[in-house]
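Participant: show me the folded form of this:
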Amino acid sequence: VCVILHLHFNDFKTNLGQEGHEWPTVTCPFLVSQQTITPIDDTRHLLVSGYMDQRVKGLDVRIISIFNKNTTHPMHCLFCCAGSLSTSTPASILPHPEDFGFAYVTTDVMCHIPQDCNATHVTVLTEPFTQNPTKPSNHTWLPLRNRNKHLSDQEKLKFNFTVCISSLFGDYDNVLQFVQTLEMYRLLGVDRVVIYKTSCSRNFDRALQIYSQEGFLEVVPWPIDKYLNPSPGWLFSRSGGDVHYFGQMTTLNECIYRNMERSRYVLLNDMDEIIMPYQHNNLMSLMDALQTQHPETGVFLIENQIFSKTIFEPSRRFHLPQWEGVPGVNILEHIHKEKPNGKVSYLYKIIIQPRMVEQTSVHRVIKAFSSKVLVPLDVCGIIHVRDSFRGPDYKNFQMDKRLWDFQELLIPRVDEVLKKVGLLNETGRAEE
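Facilitator: Have a look, this model is predicted:
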């Protein structure tokens, strides 16, 4: 879907001096993309979103994209300058270094804005463009975001914490764990959650709608399956397909730039993970302490802790009858986490200051304008309820009841949301 604005010409102007006859100035011929994925004409490449980004010397704009690494040719950027077309400028194509063997890779298209151009929109071309009113452009344009350079940091930042969840696809139906996770993040001080949605179950979609209506959740449509054959796995040799894990690398990077001028911190993690402080009651207190200790740091690595979803807490005190018919995992019942054994190298998820990061991968930041620090597990860790790598033997696990510290506030909040979704009736029982 595109918004189509009319093409019109300014009055023909003639300069009688040394410049001689001039072409009329052409206003921007808008076909403005309303999609999160926009193909580049005559290529196998996809544009996602354009951002002002002047942190790299000599470049002004970064376009988050997905390029086919097997087809390369020069590219050019064309700008709409507050209503008038610019001439095109050469684009720098910067593929991200991690593609996991897939043909399509997250790519930054970097552009320089021509002098005296107050750029509002950008498009990418395979040929240089010279303004000519007899041959108007019909390319699809992206709006340029993060243009509020005149605002102070305090004026820009609406949120302290935003959580980015990179991919939602398939018939995903883990409603109970999702609601528990979002309510836990609310208790921990998160202001906004962003999810990139390809597809999910009907129950799950109702939960998304409830949180979206409340303003806590931003759902970004992600129709990657309309353009590519996305892989449900992370490695091409195992899963096949065109692009890693439904384009997860692209959405994580897009989410950083989407929130660069509105959130002090961005948390990059998955649907079934909670970044949990252990010595503080909320994330703001945690980050205040960490930033005091590491004032020049903008990247904080949080170690994963796997809680087995097949081992249940013996007393079953949180096996609540009202949740029995709700699809999904009850994280309060799973408090057995894998003991470190020195053989398994656990991966990290990340808390960042978005303006200090240029490119990220899933478990590490690729390019940053600051140092990074590994946060000790007794300060902060990830509660990740999933299938364990260890098997059912209790000696491989240790108990961690940190979630129970929040149960008095968490349970009634979860019940209230599940009622709104239609999975609990007014008596607090699960709907049949």
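Participant: C-alpha only now, for contacts and for neighbours.
Facilitator: OK.
Participant: residue contacts, Thr162?
Facilitator: Thr162 makes contact with 190-194, 259, 263, 265-267 under the criterion Cα atoms under 8 Å, 6 or more residues apart in numbering.
Participant: gap between it and Glu218?
Facilitator: Noted for Thr162: a distance of 10 Å to Glu218, by Cα to Cα, to the nearest Å.
Participant: anything in contact with each of these two?
Facilitator: Jointly contacting Thr162 and Glu218 under the rule Cα under 8 Å, 6+ apart are 192-194.
Participant: now the residues you listed as CSV including distance to Leu144 and neighbour count?
Facilitator: Compiled in CSV, the shared contacts of Thr162 and Glu218 are given as follows (distance: Cα to Cα, whole Å; neighbours: other Cα atoms under 10 Å):
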residue, distance to Leu144, neighbour count
Arg192, 22, 23
Val193, 22, 22
Val194, 20, 19
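Participant: now show me the structure for the sequence below, then we'll compare the two:
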Amino acid sequence: MMQRKLALLVGITMFTLLLVLRWEHVIRLVSLMRSEIPSAEPEPQTVQPSAEPTLPPWQRAPTETITPIPGSRHFMVSAFKDHRRGGVTRVISIICRQELQPLYCVLCANDDANANADYNAITDAKALSRCTTSPAEVDVHSDHFGFPFHTSDVFCTSGSLQQATHVRITTDQTAIHNLTFLLIQNQDVKVKSFRYNFTICISNLFGEYNNALQFAQTMEVYKLIGVQRVVIYNTSSGPDVEKVLRYYSREGMLEVVPWPIDKFLTPSTGWKYDLHHGDIHYYGQLTTLNECIYRYMYQSKYLLLNDFDEIIMPYKHASLEKLMDTLQQQHPNAGVFRIENHIFPKTQFEDTGRFRLPQWRRVPGVNILEHIYREPDRKNVFNPTKLLIDPRRVEQTSVHTTLKQFGSDVAVPFDVCRIIHVRVPLQGRLSKDQLLVDKKLWEFEKRLIPSVDLALNQSGLL
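Facilitator: Predicted coordinates:
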């Protein structure tokens, strides 16, 4: 009897083991099938951008804003027709001053009526209908601060090819094929109506700049005083500022121009060659400022040329428009207005903490509403200025003053308009009692705080 029970138990055990083995085999088989058959609900994957559609060369968007000139250490940036100089083509360029050599202009006309004039990626002269080659004239801007590479204008005369649409700078006047051509912008003159009244040209973001709170606050202040457009040349920015840039780009106020200067040259982080070294002054600041002037020459009535931590603020007028109406009435021949820079040390805080808002504590950056103390002017020390200009009256600019212009320039009294510049102090030894109280930004409190909250929320920072 015992033997029969034992035999039965062994049989059941073996049968169970056989079933387990067969079930594991089934599971492996199903897993193998699933690995080869797409799931109805696949795991999230990074979406790769679709391939660029097949377009004629002249209809493809440019991928770079800095183009090397073969056979040289020079670069071309963008090209514009300058009607103030008889229709000559001006190519904003970066020239190695110590290695100047003969340069040639290849001017071409694109007679294809279907070509999209917004793009400039012609890479072969065969795509163009007519071309002509002539010697170029190079004008290196005078303010190079000792750096070997500097902003320059390369002038090209079209001669018989008055309708040239594209240009290329070359060192070999016989080689015109397989080269990148720039679109010649500003073909038409517009002086009566403009898309924008006030546009800000911010020369550079670099060093993984991540001052997101001050950036958003500044953008919203500018909206309140009448700015419709901001242009930024971006070399590198931090992750939080990137989110803010995307928000304002979607909104339509901001144009971000890629500026990969560090891919071509060693940029200096300062303005003086003997102290800061490098190939080019301050990440090519002067090149971007000049480029912006021509980029928006017929798009904006006025341009403000300043940095991202500066606000050009009217003190006797409610808006920039009312300020400029008054200044142009007083100075009808002026096209350049120099605005004094005044430092608000970010190391000195307003005592009550009324603007130390809880929703902003986790947003990186400076809270400009907390800094109401202004450094006094220093005796016998030049107070730097930034510029508010009519771009059609400016030919070349430096940082604090223009180099070539049409008409006069005006130093605007600091009580009429001045720059609110929240940054590290220049007169760090001064105590709070020795500073001046300036609460101009508080006038915008009721409208500014909700608009900043909205921008930060839409950027994903709140």
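Participant: TM-score, when you put one on top of the other?
Facilitator: The TM-score (TM-score structural alignment, normalised by the length of the first structure) is 0.88; 394 aligned residues with a Cα RMSD of 2.0 Å.
Participant: show me where the second structure has its helices.
Facilitator: Here the second structure has its helices, by DSSP state H, at 2-36, 212-225, 239-251, 273-276, 285-295, 320-330, 445-459.
Participant: return the most buried member of those helices.
Facilitator: helix 285-295 (a mean of 24; mean count of other Cα atoms under 10 Å).
Participant: other SSEs contacting that one?
Facilitator: With contacts taken as 3 or more Cα pairs under 8 Å, 6 or more residues apart in numbering; DSSP states H and E, helix 285-295 of the second structure sits against strand 88-96, strand 149-156, strand 196-205, strand 394-397.
Participant: in the first structure, which residue is most central in space?
Facilitator: Geometric centre of the first structure, nearest residue: Cys255, 3.0 Å, by Cα atoms, centre = their mean.
Participant: what does that one align to in the second structure?
Facilitator: When the second structure is aligned by TM-score structural alignment, Cys255 of the first structure is paired with Cys292.
Participant: so that match sits against Arg229, correct?
Facilitator: No. Cys292 of the second structure lies out of contact with Arg229 (Cα atoms under 8 Å); the separation is 12.0 Å.
Participant: which residues do the two both contact?
Facilitator: Common neighbours of Cys292 of the second structure and Arg229 (criterion: Cα under 8 Å, 6+ apart): none identified.
Participant: biggest strand in the second structure by residues?
Facilitator: The longest strand of the second structure (DSSP state E) is strand 334-345.
Participant: what sits up against stretch 47-56 of the first structure?
Facilitator: 36-40, 59-66, 122, 142-147, 254, 257.
Participant: same thing but 6 Å
Facilitator: Residues outside stretch 47-56 of the first structure that contact it (Cα atoms under 6 Å, 6 or more residues apart in numbering): 36-39, 60-65, 144-147.
Participant: and stretch 207-220 of the first structure, by the same measure?
Facilitator: For stretch 207-220 of the first structure, using Cα under 6 Å, 6+ apart, the contacting residues are 192-196, 421.
Participant: which residue in the first structure aligns with Arg354 of the second structure?
Facilitator: Match for Arg354 of the second structure (TM-score structural alignment): Arg317.
Participant: from Gly381 of the first structure, how far out is the residue mapped onto Thr401 of the second structure from the first structure?
Facilitator: In the first structure, the residue matched to Thr401 of the second structure (TM-score structural alignment) is Arg364. Distance, Arg364 of the first structure to Gly381 of the first structure, using Cα to Cα: 15 Å.
Participant: of these two, who's got more company?
Facilitator: It is Gly381, of Arg364 of the first structure and Gly381, that has more neighbours when counted by other Cα atoms under 10 Å, with 22 against 16.
Participant: which ones are touching the counterpart of that one in the second structure?
Facilitator: Aligned counterpart of Gly381 of the first structure in the second structure: Arg418 (TM-score structural alignment). Arg418 of the second structure is in contact with 312-313, 339-340, counting by Cα under 6 Å, 6+ apart.
Participant: can you do 8 Å?
Facilitator: 312-315, 339-342.
Participant: what does Ile261 of the second structure give?
Facilitator: By Cα under 8 Å, 6+ apart, Ile261 of the second structure lies in contact with 66, 235, 267, 283-284.
Participant: what's the answer for Lys395 of the first structure, then?
Facilitator: So Lys395 of the first structure contacts nothing (Cα under 8 Å, 6+ apart).
Participant: residues near the closest residue to Leu205 of the second structure other than its chain neighbours, how many?
Facilitator: In space, and not counting its chain neighbours, Leu205 of the second structure is closest to Asn234: 4.8 Å by Cα to Cα, 6 or more residues apart in numbering. Burial of Asn234 of the second structure is recorded as 19 neighbouring residues (other Cα under 10 Å).
Participant: Tyr282 of the second structure pairs with which position in the first structure?
Facilitator: So Tyr282 of the second structure corresponds to Tyr245, using TM-score structural alignment.
Participant: how close does that match get to Gly328 of the first structure?
Facilitator: Tyr245 of the first structure sits 22 Å away from Gly328 of the first structure, going by Cα to Cα.
Participant: the two - which one has more neighbours?
Facilitator: Tyr245 (20 against 16).
Participant: which one in the second structure is aligned with Ile64 of the first structure?
Facilitator: In the second structure, the residue matched to Ile64 of the first structure (TM-score structural alignment) is Ile92.
Participant: sorry, wrong one. I was asking about Tyr265 of the first structure.
Facilitator: By TM-score structural alignment, Tyr265 of the first structure lines up with Tyr302.
Participant: so its match is in contact with Phe194, correct?
Facilitator: No. With contacts counted by Cα under 8 Å, Tyr302 of the second structure stays clear of Phe194, the gap being 9.6 Å.
Participant: and those two? which has more neighbours close in?
Facilitator: Between Tyr302 of the second structure and Phe194, counted using other Cα under 10 Å, Tyr302 has the larger neighbour count: 27 against 15.
Participant: check contacts around the more buried one.
Facilitator: 197-199, 388-391.
Participant: now flag whichever of the residues you listed is closest to Gly428 of the second structure.
Facilitator: Distance to Gly428 of the second structure across those (Cα to Cα) is lowest for Leu388, with 28.8 Å.
Participant: can you report how many residues lie near the spatially closest residue to that closest one that is not a sequence neighbour?
Facilitator: Of all residues not flanking Leu388 of the second structure in the chain, Leu304 sits nearest, at 4.5 Å (Cα to Cα, 6+ apart). When neighbours are defined as other Cα under 10 Å, Leu304 of the second structure has 23 of them.
Participant: so Leu304 of the second structure sits against Pro391, correct?
Facilitator: No. The criterion here is Cα under 8 Å, and Leu304 of the second structure misses it with Pro391 at 9.6 Å.
Participant: what residue of the second structure takes the place of Gly50 of the first structure?
Facilitator: With TM-score structural alignment as the criterion, Gly50 of the first structure lines up with Ala79 in the second structure.
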